Structures are given as C-alpha cells and as structure tokens.
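Peer 1: sequence? don't have it. structure:
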C-alpha cells in the first residue's frame, strides 16, 4: 500500500491508498518539532484501527511546503516503514509538466501536485481554487502547463488578523450564515457576514478576472480542507475535488513505480 503525506502549513494529511483508492486518511497539526518516532506511534495505532500493521505500507510519497518538517517525515518512512520515501518534485518524481512562470523553483509542492492531478482528471483550461492556510487560485492551460496564479490570505488567517487587531471583537467560528442577508443585526452576525460572504465575493471576483484574462472557457475546480464550507453557497465551482493533492501524489508515485 502507498502512504501519501501532504504536509501543509496548518495540518499534515496522511492517506493510505489501496488499488488507487483512498482507504483511510488522517490529519494532524503541523509541528516541525514532531519526531519520526512520534509520528510512528500515532500512525501505528491508526493503522491498527484499520486492521493493518506497518508492514502493509511498502511505498511512501511526501509533499511538503514546510521544509523543517521533511526530515522527521523521512525518518518515519525509512525507520518505521522500511522504505526510502519519494519526495514530490525530486527525482524520480519530478513534476513532468511545463512551469511557465518567472520563478518555477518557488512554486509550492502542493500547487504543482494539484495541477498534475487536475490535468489528469479534467480536460481544457483549468482554474484550481485551493482553500488552505493561504488560498491559492492557479491556472493550468489545456496542455497541462502551469501558467501562474494568485495567493491570498486564507479565511482563518483573515479572521485571526481581524480579531487580533480589534480589541472588542470576539473570536467566532467560521460558518455559512443562516440567511443570504448581508445586513447583520448584531456584532457576531456582522463579522460572520463580512468574513464569509466577503470571502466568497473575493473568490468569485478573482476567478471572473482570471477567466477574462485567459480568454477561453475554463473549468473551475475547488479543493482544500475548507472547500466544503463554500461549495453549497456559490456557483463559481464546476467541480469539487476534496482529495486533489492526495490523488496527485498517488499519480506521481504510480509514475515512479511504472518508470
């Protein structure tokens, strides 16, 4: 079985693939200080709940945007799964696509993996909206080339900035407002409207501008942990791929296996 590891700024997602499908997925807060031994204890218990032992994992692939977390994840793979991990973007799992931007070396691994998976799953020009610590909007053209994109603060980051800078505003949970009204009658409702509908307006506006710049029909794909929060309240998305990054990692691992 393949263990795919997507290390983001906020969480690390571990997914167990069996026959090309996700059998299980687990999420843990990103902490670069967490050791390979600590990961192993946690994962061994979770594998046991699936009726599996560590020996069931014979391949590991890692994608990370947190360089300090990589070493301990590599230790996890070599020490506890007995396999040298594949690192997304490095031989033998280079991206295998054209990065048509000014600084290709600075493209985040998660965005590159998303592009690979989206192009494999969908035809034509694609716009990928990834809701994470930062929200990114990327354009992949019909040939599969990465053409560039947008980086904006994630919704939780925006809320944290608002609450920390305004002493009298309370910390609230981000959720879809009960109605479509944008006139709040109390402080909490007003904050929720501003954060939620304001965020949707930002995404819709940026996607519209990107579509106009592309000048061809483009399919909009949403992904990321918070995509589920928005998919029912905007028509801007043509598809939602909750496991896009993980599926991209599985594709890279399969490419390495076949090659």
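Peer 2: Sure, I can see it. Computed from a prediction, not measured in an experiment: that's the story for all the values here.
Peer 1: contacts and neighbour counts: CA atoms only from here.
Peer 2: OK.
Peer 1: burial measure for residue 219, as a count.
Peer 2: 19 (other C-alpha atoms under 10 Å).
Peer 1: kindly confirm my reading that it is in a strand.
Peer 2: Yes. Assessed with DSSP: H, G, I helix; E, B strand; the rest coil, residue 219 lies in a strand.
Peer 1: which one is the residue nearest the centre of the chain nearest to, not counting chain neighbours?
Peer 2: By C-alpha atoms, centre = their mean, the chain has its centre lying nearest to residue 224, at 4.4 Å. Nearest residue to residue 224, sequence neighbours excluded (C-alpha to C-alpha, 6 or more residues apart in numbering): residue 131, at 4.6 Å.
Peer 1: one more structure, for comparison:
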C-alpha cells in the first residue's frame, strides 16, 4: 500500500492507496513543531483506525510547502514505516513540463494538483485550490503547467479583517443564504462567501481568455464546496485531487525505473 501525504500551511491530508484506489483519507491541522516520532504515532493511530497493519505500507510519497516538516516526515518514513520516502521536488519525474520563468519556485502542491487535473479531466484546465492562499493553476491542452495566480485565502482574509477592525470579530464561515446581510456576522459571511465567489469568477474568466477560451475548472481544498455553490465559473469539485496526483506521480516514477 502507498501512504501519500500533502502538507499544507494550515492542514495536512493523508491518503492510503491500494494500487490507484484511495481506500482511506484523513485531514489534520499542520503543526510545525511535530517531531518524526510524533508523526509516526499519528500515522499508526490512523492505520489502526483503518484496521491496516503497518507492515502493509510499502511506499511513501510526500508533497510539502512547510520546509520545517519535510525532514521530519522523511525520518518518520524510514524509521517507523521502514520505507524510502519519495518527496515531490525538482528532479522528480512528474510527467508535466513546468513552463514558468523559475520552475523550482512552483509549489509542490500546485504541481501535484496540475498532474491530477490533467490526468483526470484533460486540458486546458484551471485548478482552484482553496487553502491558506487561494491559487489558480493554468494547465495547457498539452498538459504543460503554464503558471499560477496566488491570492490571499478566505480564512486568512477574515482573520486579518477581525484583527484590523476594532468592532469586527472572528466569524464562522458558513453559507450566509443572502448577499445582503441583516447582522454584522451575516454581513461578514456574505462578504467572504460572495466576495470570494466573485473573485473566483473574475480570475477564472480571465485565465480562460488567456488559454484561448474554454478550459475546465476544478475546485479543491477545504472550502471548495462552499464557494462552488456560489461561483458561476467552477465546473466541479474534487477534494481528493492532491492525493490522486501524489499517487499518479508515485506510479510514474516507478514505471520510469
């Protein structure tokens, strides 16, 4: 079995694969202070919940945008899983050409999303990932990674608003139901949900223009379902996109050997 891990700034997603089939997935808060041993305990707890023996894990792949945790996950893999980790980084054969000015600066998560999106849905396509930042990745009809739009994430923006405005507090991000708010909380929720839906529509439309017109748009990330209900340019939601991409990249590296 393959254990795939995607470490984001706010959340970490783990997936357990048998071949190309995703059997289990888990989501936890990212904690940069966790050690390799603590990560091992976390993984073993999840395996126990899934009733999977640790000896069944024969491969491990990691994509991370948190450098502090990269080494800890690699140590965890070799020490506790006893498998050599594969880390998505420059030099790994993803099968996707990166046509940016500096391919090395493109986040591993963005590349993984792009690989999965093109494999699953074809191109051209736009991947909208709702994380700490909201990112828009453009993939060509030939499966090339063309570039990215990076905007502040929804939760980051709400937190900044609460910190900078004396009379506004933190809110729960839920569907406000209407655009016109009747209370302060309702108004902030409407601004967040409909404001970001409008941002998505504006950026996706412009990216499509640069791609020549039509491009399938895929939403992923923790808040994808909420914004999908209100955005007019998103075609579908795939919250397992990054995990699927990790499995695809692992499979390609094995086939290339």
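Peer 2: All right, it came through fine. This one's a predicted model, so the numbers in the text were calculated from it and none came from an experiment.
Peer 1: TM between them?
Peer 2: The TM-score (TM-score structural alignment, normalised by the length of structure 2) is 0.96; 256 aligned residues with a C-alpha RMSD of 1.3 Å.
Peer 1: quick one on the thing from earlier: quick one: map the residue nearest to the centre of structure 1 onto structure 2.
Peer 2: Taking TM-score structural alignment for the superposition, residue 224 of structure 1 sits opposite residue 221 in structure 2.
Peer 1: circling back: the residue nearest to residue 224 of structure 1 touches residue 225, doesn't it?
Peer 2: Yes. Applying C-alpha atoms under 8 Å, one finds residue 131 of structure 1 in contact with residue 225, separated by 6.3 Å.
Peer 1: residue contacts, the residue nearest to the centre of structure 1?
Peer 2: 130-132, 242-244 (C-alpha atoms under 8 Å, 6 or more residues apart in numbering).
Peer 1: tell me the residues of structure 1 aligned with the longest helix anywhere in structure 2.
Peer 2: The longest helix of structure 2 (DSSP state H) is helix 184-210. Using TM-score structural alignment, helix 184-210 of structure 2 corresponds to residues 187-213 of structure 1.
Peer 1: which of residue 131 and residue 225 of structure 1 has more neighbours?
Peer 2: For residue 131 of structure 1 and residue 225, the more surrounded residue by other C-alpha under 10 Å is residue 131, and the numbers stand at 22 against 14.
Peer 1: so how far is residue 66 of structure 2 from the corresponding residue of structure 2 for the more buried one?
Peer 2: Matched to structure 2 by TM-score structural alignment, residue 131 of structure 1 sits across from residue 130. Distance, residue 130 of structure 2 to residue 66 of structure 2, using C-alpha to C-alpha, to the nearest Å: 17 Å.
Peer 1: so what's residue 125 of structure 1 up against?
Peer 2: Counted by C-alpha under 8 Å, 6+ apart, residue 125 of structure 1 has contacts 139-143, 216-219.
Peer 1: just to revisit the earlier point, how much space between the residue nearest to the centre of structure 1 and residue 112 of structure 1?
Peer 2: In terms of C-alpha to C-alpha, residue 224 of structure 1 sits 14 Å off from residue 112 of structure 1.
Peer 1: stretch 190-202 of structure 2 vs structure 1, mean deviation?
Peer 2: Once the two are superposed, stretch 190-202 of structure 2 sits an average of 0.8 Å from its aligned residues in structure 1 (mean C-alpha distance after the TM-score superposition for structure 1).
Peer 1: can you list contacts of that stretch?
Peer 2: With C-alpha under 8 Å, 6+ apart as the criterion, stretch 190-202 of structure 2 contacts 154, 158, 173-181, 226-228, 230-234.
Peer 1: who wins on neighbours among the contacts of residue 125 of structure 1?
Peer 2: Neighbour-wise, these (other C-alpha under 10 Å) top out at residue 140, 27 neighbours.
Peer 1: list the buried residues for the host helix or strand of residue 160 of structure 1?
Peer 2: Here residue 160 of structure 1 sits within helix 155-165, counting by DSSP states H and E. Across helix 155-165 of structure 1, burial judged by 16 or more other C-alpha atoms under 10 Å covers 155-156, 159, 162.
Peer 1: I'd like those residues as JSON lines, with distance to residue 16 of structure 1 appended.
Peer 2: What follows is the buried residues of helix 155-165 of structure 1, written out as JSON lines (distance: C-alpha to C-alpha, whole Å):
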{"residue": "155", "distance to residue 16 of structure 1": "28"}
{"residue": "156", "distance to residue 16 of structure 1": "28"}
{"residue": "159", "distance to residue 16 of structure 1": "33"}
{"residue": "162", "distance to residue 16 of structure 1": "37"}
